[in-house]
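**Q** what's the 3D shape of this:
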Amino acid sequence: MSGGYFITGTDTGVGKTVVGLGLMRALKDRGRRVAAMKPVASGCRERDGILYNDDALRLQAEGSVGLPYSTVNPYAFAPPIAPHLAAAEVGVWISIPRIVEEFRGVAAQVETVIVEGVGGWRVPLDERETVADLAAALGLPVILVVAVRLGCLNHALLTVEGIHHSGVALAGWVANRLEPACTRAEADIDTLRRRIPAPLLGILPRLARPDPAAGAAHLHPERLAAWVTSVFGCRPARGGATSGNS
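**A** Take a look at the predicted model:
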C-alpha cells in the first residue's frame, strides 16, 4: 500500500485529531501531498439528512485533494457511544474490507494518508474485530498519542504492548499535555521516553482547539524519517513519511 500512518491513542479525547492535523500540515509544509481518513466516528451531528463528525470535517479540509465526506468518514453514527454499540443500534456492520478499499482509493491520489482510529487500540468495531484489526488490515505503522496525566504510564505502556502483540509497527508517539496542572508531566514523559521503543515525535501543549499550524509547530516529522530508515533500511521520500510499500 501507499504511504501513511495510523493514529491511535491511549483513550478517547486524547488529541488524535490535533496530532493528525499537525502532522498533515507539517508534511504539506515540506512539499508532500496528504489526505486523511477517520473511517469510524460516533457522536456525529445531522445536517441536511447526513451525519457529520467535526473532527472528520477538519481532516477533510486539511487534505491536499478534495475528497467526498463519505470517503473520509465512511461510518458515521449519531449516538456518542462505542462504535460497535452505535452501529448495532442502526443495524450497520462496520466492514474493514470496505474501509481498506476506500483507503486504497485515497492513497492513489496522494503521497501520505493519515488514518485516525476511533477511541483507543482495543475499541470494538463489532463483536469480533477491533481498532487493532483495522490498523493491521491497512498495514500502516502506528503513531500513538499519549494524554499526559495521572495514570498515563500504565495506559501508554499497555497500549504499546497491545500494538506489539498485534504485529503492527509503532513508528512513534506524541505526548499531549492536556492537563497543564499535572505537576510530574516531565517526569512521566521521561519515563515513557525510556520505555517506549519508538521515537518521541513531539510534546504538545494544551491547545484551545484543533489547529493544524499550532500542532505542526510542536511535531518533528524528521524523526519519522529516521525511523523509516532504521526499520526499512532506506531513505523515505522527502517529508518523513513512508512511501511505496509499508
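
**Q** From here on, just use CA atoms for contacts and neighbour counts.
**A** Fine.

**Q** longest strand anywhere in this structure?
**A** With secondary structure taken from DSSP state E, the chain has its longest strand at strand 112-120.

**Q** Go ahead and name everything in contact with it.
**A** 2-13, 16-17, 20, 24, 32-41, 83, 106-107, 131, 241-243 (C-alpha atoms under 8 Å, 6 or more residues apart in numbering).

**Q** now the strands for this structure?
**A** Under DSSP E, the chain gives strands at 4-9, 34-37, 40-41, 45-47, 50-52, 75-76, 112-120, 142-147, 170-176, 200-204.

**Q** Is it possible to get TSV of the ones you listed that adds mean neighbour count?
**A** TSV is the format used below for those (neighbours: other C-alpha atoms under 10 Å):
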stretch	mean neighbour count
strand 4-9	28
strand 34-37	28
strand 40-41	26
strand 45-47	12
strand 50-52	17
strand 75-76	22
strand 112-120	26
strand 142-147	27
strand 170-176	24
strand 200-204	21
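
**Q** To compare against the first, here's the next sequence to fold:
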Amino acid sequence: MTLSPRSYFIAGTDTEIGKTLASCGLLCGYAALGHSTAAMKPIAAGAEQGADGVWRNEDAEALAACVTVSVPRALSTPFLLHEPAAPHLVARQAGVALDVPHILRCHRDISARADITIVEGVGGWRVPLDDDQDTGDLARALDLPVILVVGMRLGCLSHALLTAESIARDGLRLAGWIANTVDPGMRFLEENVATLRDRFDRQYAAPLLGIIPRLAEPTGPVAAQYLDLGRLP
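**A** Alright, predicted model coming up:
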C-alpha cells in the first residue's frame, strides 16, 4: 500500500521526554498499515564508539531499527556529535558547522524513497544550532508539519503551550501531538492531558494522537499500540 510521500517533523517540549519513542511508534504504526517508512535524526548529540570503531547514537539507531527503508547513516544522521551536550557547543568544539542546506538535501534524498519520513529534532524547539539558528529554524527550513511530543510531568503545560505558540509563530502547522508519560506518578495526569487537548483543539486544530503510558518495554511496536494515525492529515 502506498500514498503520496509525506514527512513529519517531531518536536519535543524538552530533551529526554520521549521524542524517539514516539517517533519509533509512528514508524511502526505506519509500517503496520503497509506503508514504507524512513527516518532521520539530522543532528544527534551523544555517541559511543563500538568495537568496530564506528560511532553510534542510541536514538538514531532506535529509529533505524524501526524503518522499512534503510539508508546510509551519512544521510539519516548527517551530523553525529560525540558529546551529549548542547549541539551548538559540541559542534563548535569539534569545529563542525551544522549546515542546514545539507540537511535539506539529505531529507530530499530520503523522503523520495518512502511513503512516510519521520524527522526527529534535537532537544526542544529553541535549542541553538549555532549563533543564529535553532531547532525551530531547521524545522522551518524543512517546511514540514510538526508533531509535538509532550513529556507528561509537572511543568509540562507551560512548556507545551509555549512550544505550540512558537511553532505557530514560525509559520508551521501543528499536525498533532502525543502525550508521553514521563512521570507515571504525576498528579492529575488525565486532567492535564484534557487541558492540553482542549487548547490544542481550539487554537491549532491539532488532534491528540495518543497517550503513551510509562512502558516496561519502551519500543516502537509497543508505543505504536497507543497511537491513532488516522487522526493525522
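
**Q** what does the longest strand of the first structure correspond to over in the second structure?
**A** Using TM-score structural alignment, strand 112-120 of the first structure corresponds to residues 116-124 of the second structure.

**Q** how long is that stretch end to end?
**A** End-to-end span of stretch 116-124 of the second structure (C-alpha to C-alpha, to the nearest Å): 23 Å.

**Q** Also stretch 48-68 of the second structure?
**A** 25 Å.

**Q** Okay, buried residues for that stretch please.
**A** Going by neighbour count (16 or more other C-alpha atoms under 10 Å), the buried part of stretch 48-68 of the second structure is 56, 57, 59, 60, 62, 63, 64, 66, 67, 68.

**Q** In whichever helix in the second structure runs longest, which residues are buried?
**A** Longest helix of the second structure, by residue count under DSSP state H: helix 189-204. Neighbour counts over helix 189-204 of the second structure (16+ other C-alpha under 10 Å) mark 189, 192, 193, 196, 197, 200, 204 as buried.

**Q** which two of those lie the greatest distance from each other?
**A** The largest separation in the buried residues of helix 189-204 of the second structure, counting by C-alpha to C-alpha, is between 189 and 204 at 21.8 Å.

**Q** residues in the second structure aligned with stretch 5-12 of the first structure?
**A** Under the alignment (TM-score structural alignment), stretch 5-12 of the first structure falls on residues 8-15 in the second structure.

**Q** Could you list the residues in contact with the matching stretch?
**A** Contact with stretch 8-15 of the second structure is made by 18-19, 23, 116-125, 139, 144-151, 156, 159-160, 163, as judged by C-alpha under 8 Å, 6+ apart.

**Q** And for stretch 192-208 of the first structure?
**A** Residues contacting stretch 192-208 of the first structure (C-alpha under 8 Å, 6+ apart): 153, 156-157, 160, 170-180, 214-215, 218-221, 223-224, 227.

**Q** Just the buried ones from the residues you listed, in ChimeraX syntax?
**A** Entered in ChimeraX, the line below selects the buried ones among those, by 16+ other C-alpha under 10 Å:
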select :153,156,157,160,170,171,172,173,174,175,176,177,178,214,215,218,219,220,221,223,224,227
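
**Q** So which of the contacts of stretch 192-208 of the first structure belong to helices?
**A** Judged by DSSP H, helices contain the following of those: 153, 156, 157, 160, 214, 215, 221, 223, 224, 227.

**Q** Was I right to think the second one contacts residue 146?
**A** Put plainly, it is residue 156 of the first structure. Yes - taking C-alpha atoms under 8 Å as the definition, residue 156 of the first structure is a contact partner of residue 146 at 6.2 Å.

**Q** if we can go back for a sec, now the buried residues of stretch 48-68 of the second structure as JSON lines including distance to residue 216 of the second structure?
**A** Shown next, in JSON lines, are the buried residues of stretch 48-68 of the second structure (distance: C-alpha to C-alpha, whole Å):
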{"residue": "56", "distance to residue 216 of the second structure": "24"}
{"residue": "57", "distance to residue 216 of the second structure": "22"}
{"residue": "59", "distance to residue 216 of the second structure": "18"}
{"residue": "60", "distance to residue 216 of the second structure": "21"}
{"residue": "62", "distance to residue 216 of the second structure": "16"}
{"residue": "63", "distance to residue 216 of the second structure": "19"}
{"residue": "64", "distance to residue 216 of the second structure": "21"}
{"residue": "66", "distance to residue 216 of the second structure": "18"}
{"residue": "67", "distance to residue 216 of the second structure": "22"}
{"residue": "68", "distance to residue 216 of the second structure": "25"}
